[in-house]
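A.B. asks: got a predicted structure here, sequence first:
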Amino acid sequence: MAGSVDTTGIERLASLLREASSVVALTGAGISVPSGIPDFRTPGTGLWENVDPMEVAHIDAWRRDPEHFWQFYGERFQSLRDKEPNGAHRALVELERGGVLDAVVTQNIDMLHRKAGTRELVEVHGTIEHSSCLACGATYPLDEVRARQAADERGVPRCDCSRPLKPDVVLFGEFLPEGAMERAGALAAQADVLLCIGSSLEVWPVAQMPDVTRGAGGEVAIVTTGPTPYDGIAAVKLEGDVVAELAAVVAAL
């Protein structure tokens, strides 16, 4: 039932967090679902259920047909425009402000952690907050990108140098930003507890973070619906409503 929590699991997770000197959160699409943002692969509702990501979210698709690419991304940007952080995002902010949580590493591009007030944030897949010109290096904020897309007869936001802009998100076929991944790896290695929230833990290289934490002697805790490859080694696994579960953890500390 939505809103119900695993009280035994909550107490176990709260105990882990109380005893830890360093806690790092790793978040995926599932943390933003309560904000009205679909995840990628849930049957019937996932973003990739009706479109081929290789056709709309690959760097070659952007290079080959920026008009088709931006038709998809323009709609995606519009759908994210008015989304707000939910209780799960706010719970992590509360943990950070309380000195329990060191940082959030997120696979999400939706800016909701930033909107919620997370201070130490590593966005390993980039962000929709701005787009850049790969020709001259100019960068434009999201509102300006939207305005330029609306003004272009083909619906392609363009740089002042006339080249198509690319959103500053990691597309299929691109490497993850080196600095962000180095920071994420360092955080995982120092963590006594890696708190994985709303992630299937199947998308590499981010999915190796639990191995890094475990290899350094830390514990892995998972708060997500559905199985992950790390369920068998997790110190605790919660599968209820992510907002209710995290609110209960905060209350138990």
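C.D. replies: Cool, the structure landed.
A.B. asks: every contact and neighbour count from this point should use C-alpha atoms.
C.D. replies: Fine.
A.B. asks: all helices for the chain, in order.
C.D. replies: Assigned by DSSP state H, the chain shows helices spanning 7-19, 53-56, 59-64, 66-80, 87-97, 112-116, 142-151, 178-190, 209-215, 242-252.
A.B. asks: format these as a markdown table; extra columns: mean neighbour count and distance to residue 171.
C.D. replies: Below are these laid out as a markdown table (neighbours: other CA atoms under 10 Å; distance: least, CA to CA, whole Å):
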| stretch | mean neighbour count | distance to residue 171 |
| --- | --- | --- |
| helix 7-19 | 17 | 34 |
| helix 53-56 | 17 | 9 |
| helix 59-64 | 16 | 6 |
| helix 66-80 | 17 | 11 |
| helix 87-97 | 21 | 24 |
| helix 112-116 | 19 | 19 |
| helix 142-151 | 16 | 17 |
| helix 178-190 | 18 | 15 |
| helix 209-215 | 20 | 20 |
| helix 242-252 | 20 | 27 |
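A.B. asks: try it against this one:
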Amino acid sequence: MSDSKYEKIAEMIVKSKLTVVLTGAGLSTESGIPDFRSKGTGLWEKIDPMEALSTDVLYGNPEKFYRTGFKILTGMKGAKPNKAHLILAKMEKEGLISAIITQNIDNLHYDAGSKNIMEVHGNIRTGHCVKCRKTYGFNVIEEKVAKGEIPPLCTCGGMIRPDVVFFGDSLPDCFNKAWEISSRCDLMIVIGSSLQVGPVNYLPSLAKKLVIINKGDTMYDRRADVLCNESASSALDNIYAKIQEIKASGR
């Protein structure tokens, strides 16, 4: 991408009073976590999501879920934040961005040090009992499953499930917060998302200005003020460098 695009995005960020970042699976591919829809490598080319990560399977056949779909979640454990996650955390700390709305469940924004995160599709840090609502660490679920306790059970006898939004689940309360801040933001930066999953994919339409950083096409490409078809780390590294130049020059 040309320097002029990096500079334009940097200027938009510096001038914005409220910038929100919306991230998707493409942000974490550089951490070794495959995305869902990329041709040849996407998870959904290998696995039917409705057979692996749906409430129909979770509640209708929990044994199948914990022997199949659960492995997709545990496969994300051990991944580390990449350069893009770290730059976003730094930008938040410096007041350049106000919030991160993420569709990712991999905890990497959290691990990178970001604070104001809206995990609209849940996370793999915690779980809860579907009967009494008692909270458990995700590691407790892993330990129970590893010992052959499938499905893992709470002390009350109810099934413990991860705090991940599966197909068929309602979105968590933080989605309302994500909607509210998206409707107020001066600038939204979408990173690593194909914007195919609703209702999260409606959020960019609420923003006054829009930047998209994604290797593939999205339904909002024509609406975007600036479009970058490249990796998140490369784009953010260059954008952050331009922000420092702008600050140093006093512009």
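C.D. replies: Noted; the coordinates are in hand. Please read these numbers as outputs of a predicted model, since none were measured by experiment.
A.B. asks: overlay the chains and give the TM-score.
C.D. replies: Comparing the two superposed chains by TM-score structural alignment, normalised by the length of structure 2, the resulting TM-score equals 0.93, with 243 aligned residues with a CA RMSD of 1.2 Å.
A.B. asks: now for the helices of structure 1, which one comes closest to residue 36 of structure 1?
C.D. replies: Minimum separation from residue 36 of structure 1 across the helices of structure 1 (CA to CA) falls at helix 66-80, 8.8 Å.
A.B. asks: so the closest one matches what in structure 2?
C.D. replies: Under TM-score structural alignment, the alignment places helix 66-80 of structure 1 onto residues 62-76 of structure 2.
A.B. asks: same question, stretch 11-25 of structure 1
C.D. replies: With the alignment judged by TM-score structural alignment, the segment of structure 2 matched to stretch 11-25 of structure 1 spans residues 7-21.
A.B. asks: quick one: the match of helix 66-80 of structure 1 to chain centroid distance?
C.D. replies: With CA atoms, centre = their mean, to the nearest Å as the basis, stretch 62-76 of structure 2 stands 19 Å off its chain's centre.
A.B. asks: same thing with stretch 149-164 of structure 1?
C.D. replies: Relative to where its chain is centred, stretch 149-164 of structure 1 has its mean C-alpha point 28 Å off (CA atoms, centre = their mean).
A.B. asks: buried residues, that stretch. List them.
C.D. replies: Residues 149, 155, 156, 157, 158, 159, 164 are the ones in stretch 149-164 of structure 1 that count as buried (16 or more other CA atoms under 10 Å).
A.B. asks: the fourth one -> structure 2?
C.D. replies: Read that as residue 157 of structure 1. Looks like residue 157 of structure 1 aligns to residue 152 there (TM-score structural alignment).
A.B. asks: ok, its match - contacts?
C.D. replies: Taking CA atoms under 8 Å, 6 or more residues apart in numbering as the contact definition, residue 152 of structure 2 lies against 141, 144, 145, 159, 160, 161.
A.B. asks: let me know the closest of those to residue 19 of structure 2.
C.D. replies: residue 161 (33.8 Å).
A.B. asks: what number of residues lie near the counterpart of the closest one in structure 1?
C.D. replies: Using TM-score structural alignment to pair residues, one finds that residue 161 of structure 2 aligns to residue 166 in structure 1. Around residue 166 of structure 1 there are 27 other residues, counting by other CA atoms under 10 Å.
A.B. asks: how about the one 3 residues further on?
C.D. replies: Residues lying near residue 169 of structure 1 (other CA under 10 Å) number 22.
A.B. asks: apart from its chain neighbours, what residue comes closest to it?
C.D. replies: Counting by CA to CA, 6 or more residues apart in numbering, the nearest residue to residue 169 of structure 1 once its immediate chain neighbours are dropped is residue 126, at 4.1 Å.
A.B. asks: thought the one you found was touching residue 166?
C.D. replies: No. In this structure, residue 126 of structure 1 sits apart from residue 166 without contact. The criterion is CA atoms under 8 Å, and the distance is 11.7 Å.
A.B. asks: whereabouts in structure 2 does the longest strand along structure 1 align?
C.D. replies: Using DSSP state E, we find that the single longest strand of structure 1 is strand 126-132. On structure 2, the counterpart of strand 126-132 of structure 1 by TM-score structural alignment is residues 122-128.
A.B. asks: just give me the mean distance for the matching stretch relative to structure 1.
C.D. replies: In the superposition with structure 1, the aligned residues lie an average of 0.9 Å away from stretch 122-128 of structure 2, counting by mean CA distance after the TM-score superposition for structure 1.
A.B. asks: not counting its own residues, what contacts that stretch?
C.D. replies: 73, 103-107, 134-139, 141, 160-165, 172.
A.B. asks: which among these count as buried?
C.D. replies: Applying 16+ other CA under 10 Å to the contacts of stretch 122-128 of structure 2, the neighbour count classes 73, 103-107, 135-136, 138, 141, 160-165, 172 as buried.
A.B. asks: one step back: which of the contacts of residue 152 of structure 2 are still contacts in structure 1?
C.D. replies: For these, the contacts that are reproduced in structure 1, applying both residues aligned by TM-score structural alignment, their matches' CA atoms under 8 Å, are 141, 144, 145, 159, 160.
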